[in-house]
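Undergrad: Sharing a sequence plus its predicted fold:
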Amino acid sequence: MSQSFQVDLRGIVDLLSHHLYSSPRVYVRELMQNAVDAITARRADVPTAPASVWLETPATTGDGTLRVHDTGLGLTEQQVHELLATIGRSGKRDELGFSRHEFLGQFGIGLLSCFLVADEIRVQTRHEGHPTVYWTGYSDGRYQVATGPDRQETGTTVTLLPRRDAVAWLEAERVRDLARLYGEMLPYPVRVDSELVTAETLPWQAGSRAAVTALAEQTFGFTPFDVIELNVPEAGLTGVALVLPTAVNPAAKSGHRVYLKRMLLAEGAEDVLPPWAFFARCVVDASELRPTASREALYEDSLLESVREQLGDQLRGWLVNLARQDPDRMHRFLAVHHLGVKALAMHDEEMLRLVDQWWPMETNLGRMTLSEVRRRHDVVRYSANIDEFRQLAAVAAAQGLLVVNAGYTYDAELIERLPLLDPSILVDRLDPSDLSTRFDTLDPGTELDLRPFLATAQRTLDPLGCEVVLRSFDPPSMPALYLTDRDATFQRRLRETAQSADELWAGVLSAFEKAEAQVRPQLVLNHRNPLVRRVIGLPTPELVGLTVQSLYGQALLFGHHPLRPADTALLNRSFLDLIDLAVPHIPREDS
């Protein structure tokens, strides 16, 4: 024997208020939505039928109730029983049960949202050619249908009797603000008491830049750098993307304003634009996108994904046209939003070409675009670490090498992608150890004379695993340079970690160690530097060792290299020893 489910309406209302709708304020939207859909249905049969929605607040009714009047299609008594008294039943579907796209609501639960603020809902409705029907619903699940005097005009009036704890939600000012928030874009006039809260046209369809600017200032609180028109016909979507005038955090979620058939769906919808387009906020109206059941977000489906891709293409087209038509404005845009463009260039060759031609990167010879770098040099050399770049910039320039500082977000990856634009482009990541091959070696006679000095210096730094090399290089003002191969650095840190780890992890890390001979970092002393020449002439091995330790510490600090405990101890000891040598010892007088 089949049975019917029993529904606890109070439980349903609690479910709506705590889990479906984010706030009781949605009841105003649902009431306007039903009114607009009723007018749309009536005008489908009678295009000249009157179209208006009027919300009477307690300030006008005088009895504490809120009344919503519309000139829509109205309901017959049979429809009242079918639609108002059955949860989930909606008259906005066709005979097969599919949603009819011309209507705002689809889920058949909109009227229930009124129970978030009211204990009793009264509906007075008249369908053309049928008597007026009076329906009253109660929050405990009861309802009754009665007859009464016929109303003169076709349409519906909904009356809410507020709960004691929800009276504030029906106040005139709050209702007016909510009606304007949700319904200011609606195609039919909506009045709250005597005030009109709707506009005649969408701001971006008014043909006025001032109207769109005012929309941006009112909605997001900024004057846009530029306005990009958006249009996706398959989703019935129109709108504008508003380019932010200031930089924003790329990791922060972007909130966009989305209207569905000109009714506000979400004030802070996410994932409308691609993630890389964090430099823009959009205001759009769509007719074919699907809302979630709460009508406060968009349903993620293939159509929304397609819309997101097409909106991304339109923003990309704006960037390309801006670069072609207004270079100065493009420079100003990139100065603020280069991260967004570079993020797009990570997977888009057209944007990569734009970055190559327009974004000036830091080099050791001044700021220049990657295309300018290629015009000056055959190879695009870069350093992927800012500290490494700062250490090598002056030395590389003195050797005639142009090096790009690619230590900023996306820069190294974008430089590596340049061959996609032209296979003939050569890209090389500069290894610090590569510089030593460009330094001048000393003549054999000088090197032979300096062998005792090098032997003393090497004995000093052997405990630190560093090789001492004497070369001549520019600039002469730099006394020493600490150079290390990246692979050697990795192997050294791997061994240090394994020594401090437990037996299990030490065994795991040892699997990554290479068996070949270790390449030690180098302290390259500059024979052209006057200070180094004076150090070479020091009379005792003790003084030579102390100054070499100081030069080693200075080179580590200059290159922003990580300091091991042994390095820190050496720095402290050599510093104190130098002070001790510099300060004369004054004998103490016996008292």
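TA: Arrived safely.
Undergrad: rest of the way, CA atoms for contacts and neighbours
TA: Fine.
Undergrad: Tell me which residues are up against the helix or strand A210 falls within.
TA: Remark: A210 resides in helix 209-219, with elements defined by DSSP states H and E. Applying C-alpha atoms under 8 Å, 6 or more residues apart in numbering, the contact partners of helix 209-219 are P203, W204, F222, T223, P224, V227, L242.
Undergrad: Please point out which parts of stretch 511-521 sit buried.
TA: With burial defined by 16 or more other C-alpha atoms under 10 Å, the residues of stretch 511-521 counted as buried are V519, R520, P521.
Undergrad: what about it, start to end distance?
TA: 22 Å (C-alpha to C-alpha, to the nearest Å).
Undergrad: cool, and stretch 552-564?
TA: Here the two ends of stretch 552-564 are set 13 Å apart, with distance taken as C-alpha to C-alpha.
Undergrad: Compute the number of surrounding residues for the residue lying closest to P562 once chain neighbours are set aside.
TA: Beyond its immediate neighbours in the sequence, the residue positioned closest to P562 (C-alpha to C-alpha, 6 or more residues apart in numbering) is L556, lying 7.7 Å away. Here the number of neighbours of L556 (other C-alpha atoms under 10 Å) works out to 21.
Undergrad: Okay, one more to line up with it:
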Amino acid sequence: MTSTPTTPTPAHAPAPAPNTFQVDLRGLVDLLSHHLYSSPRVYVRELLQNAVDAVTARQALDPAATVHIRLSASAGTVTIEDSGIGLTAAEAHSLLATIGRSSKRGSRGDDDHGAAEAIRGLETTRQEFLGQFGIGLLACFVVARQIRVVTRSARDPQAAPVEWLATDDGSYTVRELPSEARPEPGTTVTLQARPGAEDWAEPAKVEQLARDYGSLLPYEITFDDATGAEPRRITDRPPVWDRPFPTPAARRVALAGHCDALFGFSPLDSIDLDLPVAGVRGVAYVLPEPTSPAHRAGHRVHLKGMLLTDNADNLLPDWAFFVRAVLDTDTLRPTASRENLYDDETLAAVREALGTRVRAWLAELAASEPERLAAFLSVHHLGVKSLARHDAELLGLMLPWLPFETSDGTMSLEEFAAAHSEIHFTRTVEEFRQIAPIAAAHGLGVINAGYTYDADLLTLLATVRPELKVSELDAGAVTERLDPVPAAAELALASFLATARTRLEAQSCDVALRAFQPVSVPALYLDDRQARQERDRTAALDSADSLWAGILGSLRGSAPRARLVLNHNNPLIRRIAALPDAALTATAVESLYGQALLMSQRPLRPADSTLLNRAFLGLLEWATHSADTQEDDK
């Protein structure tokens, strides 16, 4: 790309006249409907929002004024009428058709003095308004082909009513109407649905959307479906969590009904979310069934009564995945589409405070209502474990309640710690299930930490109960707890043990002889994290080139190796040890190793698979050879 030289402008030359950006309304509507808003349904919110803001401004001007908002729909037409602040002709020009300007935001350099005064007059009540971004009424073009506004200003009683009429081709007109066209201050907005969007103007859908968005708005809103029936009330205030009830039980029943209507489930319990300093009021409903920690529940958030989103996934801490919340706030910031919360420092502080409230609820249950806590933990112990990982105080509080799978059965850490001053844990479920019966028989306290969060909690346990010794289970600890074999018996089996150790040297596995229960287990395969790391290093060394082989070889340390513990109490072990054929003994040892490895449910390395295959075929060959020999003898 080349650039064309330009002639410098003399210093005394006049500055060029500024140009004005031109906005293509059709392009703007496409942007709103396909990129900013998730659905055309938001047009009802925009209508309600403008009406509520107008009524709020009217009450700021005249606190004694009687205000109302009426919504109706019929035959592809949607109308909303309010007794709000209204607009003059100049304000209609300045505010209704200007992108980025709102009657709730100050303006500099406005050419129209009256409109500027109106803007400055409303700025004093800025914090009460729902609208934040000044897109306003034009957003209704996502469903409308024409918007007609008839309005009369409450600030200038002498001003005539004004009609603002706009179409989706980007044109609009403003004209004054006779006084009888609108005798009282306020505004009436009428939308004509564009082709293809008529469904969005159906009375049933409009009413449902109005209830969804506006049930908590601070002014009474009614809906008329033009059938002659009595207008129906849309708003339902105060929120159920702020209503008085004769008893706590009656309140719980009402909240349960509200949750069922809103989220479609009957809650296990409810938690009040009251943060007056943060301008937050609401309730969290505890899910009646377990849910995955990876699932981020969508919460329902109202901003100054208007529904902002029913899918806010950043409102509560990630560990609180066992609740669905609904709340109203006047401090949190919405995103540009006003369909979610802006994740800033304020939201982070509110999120932490709401998490503290959920934690306090758990503490209250533990202190005064253990039955309700037990019912909760039977369903959501995973969520509490997730929280307790970062909160030693809560872990101490929950010790009598959190269930763990142990070598003594399922019980709380409190109960298990009372029986074992030294606690071992396994990091995999498979390792625990292999060792649990043997540990139980020999008084070894082992906890299964193969489930989510359990290993983290056991690591933290020593800070809560410093008198306990907590460590990951290793092969040495298990072997030491098993009964030793008398020296004479072990000496008699020295040749057998030497054969076994030689045969398993290639598998990086040591051999030990012990006596343990249950007798039915002939051999036990034990390893730990260090042994697995050493085995992985050896496997990598075998397949590495010369450079990496040198590096990996230099990393060899004194890490413990896996261990095959043979059970001297098992009759099969004694029979194998007495075999006169050294080759058959070696094959039997490999079979014991393979069976123990399979029982531990660890993944097999290629070398392990080769050994299992060799041992199986070797035993088949020996069995068939023996049968042939016996046949020949006959």
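TA: Looks like it came in fine. It should be emphasised that the depicted structure is a prediction, and the values quoted were computed from it without experimental measurement.
Undergrad: Give me the subset of the contacts of helix 209-219 of structure 1 lying in strands.
TA: Judged by DSSP state E, the contacts of helix 209-219 of structure 1 include V227, L242 as members of strands.
Undergrad: any chance of the contacts of helix 209-219 of structure 1 in CSV, with distance to T363 of structure 1 and neighbour count too?
TA: Putting the contacts of helix 209-219 of structure 1 into CSV (distance: C-alpha to C-alpha, whole Å; neighbours: other C-alpha atoms under 10 Å) gives the following:
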residue, distance to T363 of structure 1, neighbour count
P203, 46, 20
W204, 43, 21
F222, 35, 17
T223, 34, 18
P224, 32, 20
V227, 34, 21
L242, 33, 24
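Undergrad: chain center to stretch 44-56 of structure 2, what's the gap?
TA: A distance of 32 Å separates the centroid of the chain from that of stretch 44-56 of structure 2, by C-alpha atoms, centre = their mean, to the nearest Å.
Undergrad: What residues in structure 1 pair up with it?
TA: The counterpart of stretch 44-56 of structure 2 in structure 1, using TM-score structural alignment, spans residues 28-40.
Undergrad: With stretch 306-319 of structure 2 instead?
TA: The counterpart of stretch 306-319 of structure 2 in structure 1, using TM-score structural alignment, spans residues 263-276.
Undergrad: just stretch 600-613 of structure 2 next, same as before
TA: Using TM-score structural alignment, the residues of structure 1 aligned to stretch 600-613 of structure 2 are 559-572.
Undergrad: Could you tell me whether the residue nearest to P562 of structure 1 really is in a helix?
TA: Yes: according to DSSP: H, G, I helix; E, B strand; the rest coil, L556 of structure 1 belongs to a helix.
Undergrad: and it, how far is that from R564 of structure 1?
TA: 11 Å.
Undergrad: next one: Q518 of structure 1
TA: Per C-alpha to C-alpha, Q518 of structure 1 is found 18 Å from R564 of structure 1.
Undergrad: could you pull out the strands for the stretch 351-500 of structure 1?
TA: Using DSSP state E, counting those that start in this stretch, the strands of the stretch 351-500 of structure 1 run over residues 379-383, 403-405, 426-429, 467-471, 480-483.
Undergrad: helices or strands up against the first one?
TA: Spelled out, that is strand 379-383 of structure 1. helix 370-376, strand 403-405, helix 411-417, strand 426-429 (3 or more C-alpha pairs under 8 Å, 6 or more residues apart in numbering; DSSP states H and E).
Undergrad: For A118 of structure 1, which of those is the nearest?
TA: Nearest to A118 of structure 1 among those is helix 411-417; the distance by C-alpha to C-alpha comes to 58.5 Å.
Undergrad: That closest one - contacts with which helices or strands?
TA: Under the contact rule (3+ C-alpha pairs under 8 Å, 6+ apart), helix 411-417 of structure 1 is packed against helix 327-345, strand 379-383.
Undergrad: Identify the residue range in structure 2 corresponding to it.
TA: The alignment of helix 411-417 of structure 1 onto structure 2 (TM-score structural alignment) covers residues 454-460.
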